[in-house]
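Asks: Requesting a structural model of the entry that follows:
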Amino acid sequence: MDSEKKALRKLPHYSREKYITAFILGFLTFILCVGPILFFEEGYFIYYGDYNLQQIPFYNLVNDAVRSGQFGWNWFTDLGTDLMTSYSFYLFGSPFFWLTVFLPRAWVSYSLPFLLAIKHGVASLTAYTYIRRFVKNKNAALIGAMLYSFSGFQLFNIFFNHFHDVTAFFPLMLIAMEENINNRRRGWFALVVGLMAAINYYFFAGQAVFLVLYFLVRVPAKDFNVTWKKFLLLLLEAVVGTGLAAFIILPSALGLLGNYRITEHNYGLNFVIYDDNTTIWRIIQTFFMPSDPPAYPILFDSDYGKWASIGGYFPLFGMVGVITYMRTMKKHWATRLTVLCIIFALIPFLNSLFQMANEYYYARWFYMPILIMAMMTARSLDQEDIDFMPAVKISAAMLVVFGIISVLPDKLSDGSYIWFTMTTHTTYFYINLAIAGFSLLITGYIFDAKKRGIRTGFPAVITTTLFCAGCLCSMIYFGAATPEDAKNYIAMSADYSDKVYENVSEDNFFRSDISDNLENYNMFWELPCIRTFQSVVSPSIMEFYDSIKVMRDVGSRPDISHYTIRGLLSVKYFYREETDEYNYQELQKKKDQSESSSDFNRKFYGNGAVTELNAAVYDITEYLPGFEYIETRDGYEIYENTLYVPMGFAYDTYMTQSTADSISKTDYEKLLMKSLLLEDSDVEKYHKMLTELTKDDIKPPTKEDYTEWCKEKQAVSCSSFSFDSHGFKAEITLDKPSLVFFSVPYSTGWSARVNNNDADIAKVSHGFMAVKCDKGTSSIVFRYQTPGFKAGTLISFISLFLLISYIALSRVTGDDTDRYPFRHSYDYESTCGVAGSLYYCSAPARKKKKKKTDDEPEETRKKWRIY
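Replies: This is a model prediction of the structure:
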């Protein structure tokens, strides 16, 4: 037995493996497909939607912050927010993002498509490594890796570039668990858990659920050598690994408290039935056909879950390999896990467990069972004597069903019928249907050739890669910007930073506003802006907008009917996109035909409800008091606010929450320019220096009142204001003691000093800050530290110490009694002809005979022969 183990250790564990091939295939497939876009867009990859409005600006904004050492408070995201807390969901913990920090600054935007290509390459590499644990044939494993890397989920989420950071490394979690249980590799699981937790806390929550399911399903398997001791040590590594990422998880968790998007849950029938009757159909369709593009459901059109990441189709093979495997291996752990995941996907409450039981529907956990399905497809390709025809028939039947649905008639109001209207983009739908149908024919040929003993390994890899490229092109060229639109995007965003009317500097702070279709362009210009498309911001911002009934879900988008907050939030300029139809000159010509200001007030405020007013089609100078047209500069009309109130100004009146509740939200919003809202706990503390504004004192405010109040606040505003990521400094001169208001979102990370004395910070007006200043000149200093960062960093260091100690102890006390003498388990007959092998197997090749030695008996060499 000892001589056998000794012989085993001499065998090349990774003989001629295709790790590099897997990476290169993934990388080149993506970069070659987007190559024409890069050529015509002069090196840029401009897509659509969130990719353009979030991914590109975020990479530029955070790069600027990191390169300048501004890690604390970020003034250029919404009204201000913590940098790490707000961007840990997007990129702050991503290794791929940190690669861009070492590039020349001008290369950052150009690097994004190459980063995506690297992510696809890494996803192929890690998926190949995992799949090879269960699939003998390297070519089959390589096919499975490409299917994972270019699955419908991956292609859908090019739109959400940062999701690929997660999917690229996820297979490492399963590899680390397998190595921990079967080969006593201590510490790796903790390191991978820490990495995944740092990359994205949202996805990490879903991964924790999936790992529990994976472990429970693997326990009965004969190739999962688990014991109670191993289970407890695995659990210990999970806890320590999570602790390693505490420096980013803890601040992020504290920053999310108060964000209503994570506090809403399912109730009643929503536990078991989806609100939208197309959801389940869309889930089924996306595994049998190339996935619909983000925001554009093609066949089952619905506003529900447009950005839910519903995707799963495998290029070329679809569900043929998965169904074949499940029919053949009904009791295999992979089959049971897949069935379990299907159940979770179809029941709302179970689906929500992958996102901390949140009520919003997302399918952003599908990449995990997709990895298992990719392994099942690869195994089906490699396994002998497997019947694939039933799976082909089922897949063909589903395509026929979708085709029939697409031509169902719709009844018009006049009683007539119209056909072929079920699809929102008919041509695109039938192109994808044709791709799926043609793929079935090729898949059938590959499986039939395998059955007849024809070697299809490398040709099948090439064919799979070509179909991956085809599905990728189908997705990206549907949504990619035209060269003209891409040029316009770059000109209006990245290239406009040197053309803004006035720049912000450390001692010259103001905010801007911008047209609603140009969200986040200000991030390129380093201009603070009240219009922001960013889901994870300070909870105080959410609280403020909720108090004035402005929807704040994934972005801050107050339309121009809310003119009061432009003064309250120190907005100085409005950048409005110039268009042929709605430009300043044309709107002025139509001004006589438009409604008067008083008509506007009656229409939009008469019943206390505000109707959205789009700045792109209305005259800003009419609806935003104080804003005057300055000039048109390279595609932007620039307006300046003559009622601009500098940051930091004093109030002499206040109102209570009960008073605010007794008036309309519209009146309350307007009165914020006149009076602070004090929390009940602060009324007693500050009421002597301020005059209370009661309900009896309130009359419906007018634009004239707003103008007067802005001028009053200009007279009692700070004479200086400077800022950086650590806080801000201001100076103000007052005729009497008062509360000085700053439209900076409240956070427990803020501390204040006035004239070198510690000062209490009052949370006012639903989310902002104020400090008491006495008569005369006051020097105000606010300092900011990320809440939870120090504690999280301490936990991370303790966890690192525990991990090092744990690994060292395992090295000292470890032995080989419960370690497998081989790395992987293959429980089937492979087409590569290596019967009963329980080891990595290379492609069949001739080996030179070696001279027998005493250490390597003949029977051992025969048993563990490597091809």
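Asks: going forward, measure contacts between C-alpha atoms and count neighbours the same way
Replies: Noted.
Asks: Spatially nearest residue to residue 30 (excluding sequence neighbours)?
Replies: Nearest residue to residue 30 in three dimensions, chain neighbours excluded: residue 117, at 5.3 Å (C-alpha to C-alpha, 6 or more residues apart in numbering).
Asks: who's in contact with residue 87?
Replies: residue 536 (C-alpha atoms under 8 Å, 6 or more residues apart in numbering).
Asks: My guess is the residue nearest to residue 30 contacts residue 34. True?
Replies: No: contact criterion C-alpha atoms under 8 Å: residue 117 and residue 34 do not qualify, at 9.4 Å.
Asks: Please work out how many residues are found near the residue nearest to residue 30.
Replies: By the criterion of other C-alpha atoms under 10 Å, residue 117 has 24 neighbours.
Asks: Regarding it, which helix or strand does it belong to?
Replies: helix 108-131 (DSSP states H and E).
Asks: Wait, a helix at residue 178?
Replies: Yes: counting by DSSP: H, G, I helix; E, B strand; the rest coil, residue 178 is part of a helix.
Asks: now it: how far from residue 329?
Replies: Distance, residue 178 to residue 329, using C-alpha to C-alpha, to the nearest Å: 21 Å.
Asks: Of these two, give the one with the bigger neighbour count.
Replies: The neighbour count for residue 178 versus residue 329, taken as other C-alpha under 10 Å, is higher for residue 178 (24 against 15).
Asks: Can you tell me the closest non-neighbouring residue to the more buried one?
Replies: Per C-alpha to C-alpha, 6+ apart, closest to residue 178 is residue 224, 7.6 Å.
Asks: Under a three-state scheme, what state does the one you found occupy?
Replies: With three-state DSSP as the criterion, residue 224 reads coil.
Asks: another one to check against the first:
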Amino acid sequence: MGTEQGFGIKGAEPRRGLMRDWLSLLLLQAVLALLVFWSYIDGSRYFAFLDIAADTYEIFTSHAVHLGRLLQREGWSGWSFGIGLGAPVSFMFSDAFRLLTMAGGPEHVLELRIWVYLLKLVLGGAAFFLLVRTLVERREAALLVALLYSFCGYVVINGVWDPEANPFIFFPLVLWALVRCMRSGDRIALPLSVAAALVSGIFFLTLSVSLAVAFAVLVAMSERRIETLRLLSCRAVPLIGLGFVVAAPVALPIALQQFDSPRLPNSGSLLAKIWNEGFQVLDIPLWLLQLGSFFHKDLFGSANTYRGYMNYLEGPGFWVGMLPLLVLPQLWKGDRGERRALLVALVAIALYIVVPAFRLAAFGFASPYFRSTTLWVSLPLLLLAARAFQRVFDQGVDLRLLGIGVVFVGGCLGGVAFLLPGNVVPAHVGKVAVFIAAGTLVLLFAGLGWLRGSRLASSALVLSMVEIVAVDWPSMNTWRSTVSATRQPFRDVTEPALAAIRRADSGVYRIEKTFTSVSEADAVAQDYMGVKSYYYHGSAVVDFHRNMDLMRRFPFPTPPVNYTNWLAGPDERFAVAGALAVKYVISKDVRDWPGFTLMGSGPGWYVYRNELALPLGVVHTRQVTRREVGDLRRQPPDRQRWFRDLTLFNAVVLDEPMPRWGRRWDLGGHAARGILDMPALYAQPAEQLRRTGLQLTSFKNDHLEGRIAPTEDGILVFSIPAYRGWSLRVDGQEVPLVRADFGFIAAPVTAGPHAIELRYALPGLVPGLAMGLAGLLLVAALGWRRPRRDPAASLSGA
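Replies: From the prediction side, this is the model:
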């Protein structure tokens, strides 16, 4: 039945006609996509949500729009001041598919989103079909499971989050390449598929752990485990490493940004966390929720009505249809390899459900998400189901094994419904029960000899298509809040207010709002420089927000593990706003804030000018240390904040004193003052800082030029987070940067006028390009030489 290896069971080489089969799959995918996603395809809705999947609009849409604008205006830039106080854009380039949504320009991102999603659905199904054809010869079996995979619960629910749809494509593609490597010694497909997975935005640790899990399963399924382990270690692992090298131009800058996250030191040791939390195996309610997820997440509700684990997108979801679950026991009548594969898969799935360590290890911060790790369950289920379908199409159904499958599947559904009555949706229970009954009936007819061969395959295909529509349509169309042509929350009173500001002032400054149109990511979508942000932030900008007491407050005792993604603005703290170059504030109502004057207004909006706004760079001639500022902890919280605000206008905060570059500022003496929140206390230092500070002559996001004119030696401080990659030239000479004001870039300067040039180069990009080119050359060299087939690769179990 073909060559013997890839998954510990006899495999099959894909036959001629693969393109014809792909076209057949594409036609079936198109029919189902039209039925399930029609309201998005016809333009009634945009494929961006305002419910639990709001990141599709707040983040993924806004990032694509922002990146499109940035590329139009400046070409390539590694930095954007539209992301809070400024941040690297490497994360915006982390998903190659995102660039496709920008193909029509930033103004058409929303319209293109559904088509990019459908492209992913098609590609994922095609990749899975390619993989499953290495295991089965019967095209009907391969088409059936590939169609079920194309519309599995993971891609329909989790896949709406842009990066989460990418593992759906590349997990089966990498597995297919691994099978080719194991069987024929192919040395091209594996490194290129791994590189494509990383370039598409799959987290390198998630991919690495997923491959480790796949290796363990392959070895366990094999009859010759030592030979299989040798092949994996000596042949596959080096090629996988080569794939990481090829992906370095994208993967290396992203990895460096990830390692700069403040979540790394705050999350504790990853291994310790996995050990402490990953082996808490007696979480019975979570077991039941995972068991119920084989019947679709909608068993526990849809979108914001979901009553399962965490939320609709983070919780488990293993649905691949009822027929695959009912037919799996038929493998027990197969050969020894099939029985062993079935046992290993069931044990592995049970371990995944019971032991959280596996999925915790797949995320860099041991986050308790399920996300793409649910494919570790869906993929083996459908791969084994393909073998089972092939067996029943060729040899019929064993009624005794069918009975076992029906009792087990029905018992699991009934048990979850009985034990979690407050979580399940009765209507969905009834729907699933109908398809269990229908699948049982089809297989029963096959067992009785009434349906055989192609008639049985056609019946199974039609039933699966009906189930896909009946189950997936509500997930996309019921209880969903979406963006549309007439409902786009980013397009509100902010637009006319921004237009009024820009008509009056063509300079470079930051703007803040007293409200959020959608989220802290408003500036990215609405095209202005702000302070508030929703992004994967670095340690420096979080350090500033934390020390200035600007962190977002959460309505629960323990903030989420990713709490540093949300950074708040200064609100009415005029001194902080001024120090951060926030020159204008947009409000929906009248404000009487000290230091702000009304600049303009319109229907539903008011614009206030901050009279204390400083330029992006100022020169301080006095300094205090972080330790001195830290001593303010003895003061009441409100006074602590005002002392810090006052400090930003009067001195630079340094980790260690630099007496050559300024006098000490007596913070303790000022702490004895009574009232600190009067703008008059800040007016004189603000005027001095503006007069001697940075006057921009040229501005691009990654390249600033201007002049300063300090009257004394001091420290030039930019309100720019101290990410790696910045370099400063003063009068043409490069000057080392230091860190100041809890997380900003700074440098010592002498008295007198100076020309300033500040540049940003994305860390890791240049070495990544060199590594990627070297990796591609090595792949090309490997392609010139035909591999020598290893006899062990064709042994059973290899």
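Asks: Measure how buried the residue nearest to residue 178 of structure 1 is and give me the count.
Replies: If we define neighbours as other C-alpha under 10 Å, then residue 224 of structure 1 has 16 of them.
Asks: To which residue of structure 2 is residue 124 of structure 1 aligned?
Replies: Aligned by TM-score structural alignment, residue 124 of structure 1 pairs with residue 125 of structure 2.
Asks: Leaving out chain neighbours, which residue sits closest to that match?
Replies: residue 150 (4.6 Å).
Asks: Residue 776 of structure 1 is in contact with residue 733, isn't it?
Replies: Yes: between residue 776 of structure 1 and residue 733 there is a contact under C-alpha under 8 Å: 5.1 Å.
Asks: Compare those two (neighbour count), which wins?
Replies: Counted by other C-alpha under 10 Å, residue 776 of structure 1 and residue 733 do not tie: residue 733 has more neighbours, with 19 against 11.
Asks: what do we get in structure 2 for the more buried one?
Replies: Mapped onto structure 2 by TM-score structural alignment, residue 733 of structure 1 lines up with residue 709.
Asks: From residue 381 of structure 2, how far out is residue 360 of structure 2?
Replies: Following C-alpha to C-alpha, the distance that separates residue 360 of structure 2 from residue 381 of structure 2 is 21 Å.
Asks: neighbour count winner among these two?
Replies: More crowded of residue 360 of structure 2 and residue 381, by other C-alpha under 10 Å: residue 360, with 25 against 22.
Asks: how close does the strand or helix carrying that one sit to structure 1?
Replies: Assigned by DSSP H and E, residue 360 of structure 2 falls within helix 357-361. For helix 357-361 of structure 2, the mean deviation from structure 1 after alignment is 2.2 Å (mean C-alpha distance after the TM-score superposition for structure 1).
Asks: right, and the helix or strand after that helix?
Replies: Counting by DSSP H and E, what follows helix 357-361 of structure 2 is helix 375-395.
Asks: I would like the residues contacting that following helix, please.
Replies: 132, 135-138, 140-142, 144-145, 149, 154, 168, 172, 210, 318-320, 324-325, 327-331, 334, 341-342, 345, 349, 446, 452-454, 456-457.
Asks: Quick check on the residues you listed: which are buried?
Replies: In these, burial by neighbour count holds for 132, 135-138, 140-142, 144-145, 149, 154, 168, 172, 210, 318-320, 324-325, 327-331, 341-342, 345, 349, 446, 452-453, 456-457, counting by 16 or more other C-alpha atoms under 10 Å.
Asks: Let's see which of the residues you listed end up in strands.
Replies: Assignment to strands by DSSP state E places none of those there.
Asks: follow-up on the earlier one: and the gap between the residue nearest to residue 178 of structure 1 and residue 43 of structure 1?
Replies: In terms of C-alpha to C-alpha, residue 224 of structure 1 sits 48 Å off from residue 43 of structure 1.
Asks: Residue 724 of structure 1 too?
Replies: When residue 724 of structure 1 is compared with residue 43 of structure 1 (using C-alpha to C-alpha), they lie 33 Å apart.
Asks: Structure 1: which residue goes with residue 69 of structure 2?
Replies: Match for residue 69 of structure 2 (TM-score structural alignment): residue 64.
Asks: for whichever strand or helix holds that match, packing partners?
Replies: For residue 64 of structure 1, the host element (DSSP H and E) is helix 56-67. Secondary-structure packing of helix 56-67 of structure 1 (3 or more C-alpha pairs under 8 Å, 6 or more residues apart in numbering; DSSP states H and E): helix 95-101, helix 108-131, helix 522-525.
Asks: how about the helices of the stretch 201-350 of structure 2, start to end?
Replies: 204-221, 225-231, 237-246, 248-259, 263-266, 270-278, 284-292, 322-327, 336-354 (DSSP state H, counting those that start in this stretch).
Asks: Now tabulate those in TSV and tack on distance to residue 304 of structure 2.
Replies: Shown next, in TSV, are these (distance: least, C-alpha to C-alpha, whole Å):
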stretch	distance to residue 304 of structure 2
helix 204-221	27
helix 225-231	45
helix 237-246	38
helix 248-259	30
helix 263-266	27
helix 270-278	27
helix 284-292	17
helix 322-327	25
helix 336-354	24
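Asks: Out of the ones you listed, indicate the one that is most buried.
Replies: The highest mean neighbour count among the helices of the stretch 201-350 of structure 2, using mean count of other C-alpha atoms under 10 Å, belongs to helix 322-327: a mean of 24.
Asks: what about that one, how far off from structure 1?
Replies: Looks like 4.5 Å for helix 322-327 of structure 2 (mean C-alpha distance after the TM-score superposition for structure 1).
Asks: next one: that helix to chain centre, how far?
Replies: 32 Å (C-alpha atoms, centre = their mean, to the nearest Å).
Asks: Also stretch 110-123 of structure 1?
Replies: Worked out by C-alpha atoms, centre = their mean, stretch 110-123 of structure 1 lies 16 Å from the chain centre.
Asks: Residues contacting it, please?
Replies: In contact with stretch 110-123 of structure 1 (C-alpha under 8 Å, 6+ apart) are residues 22-31, 34, 43-45, 56, 96, 100, 145, 148-150, 161, 164-165, 167-169, 171.
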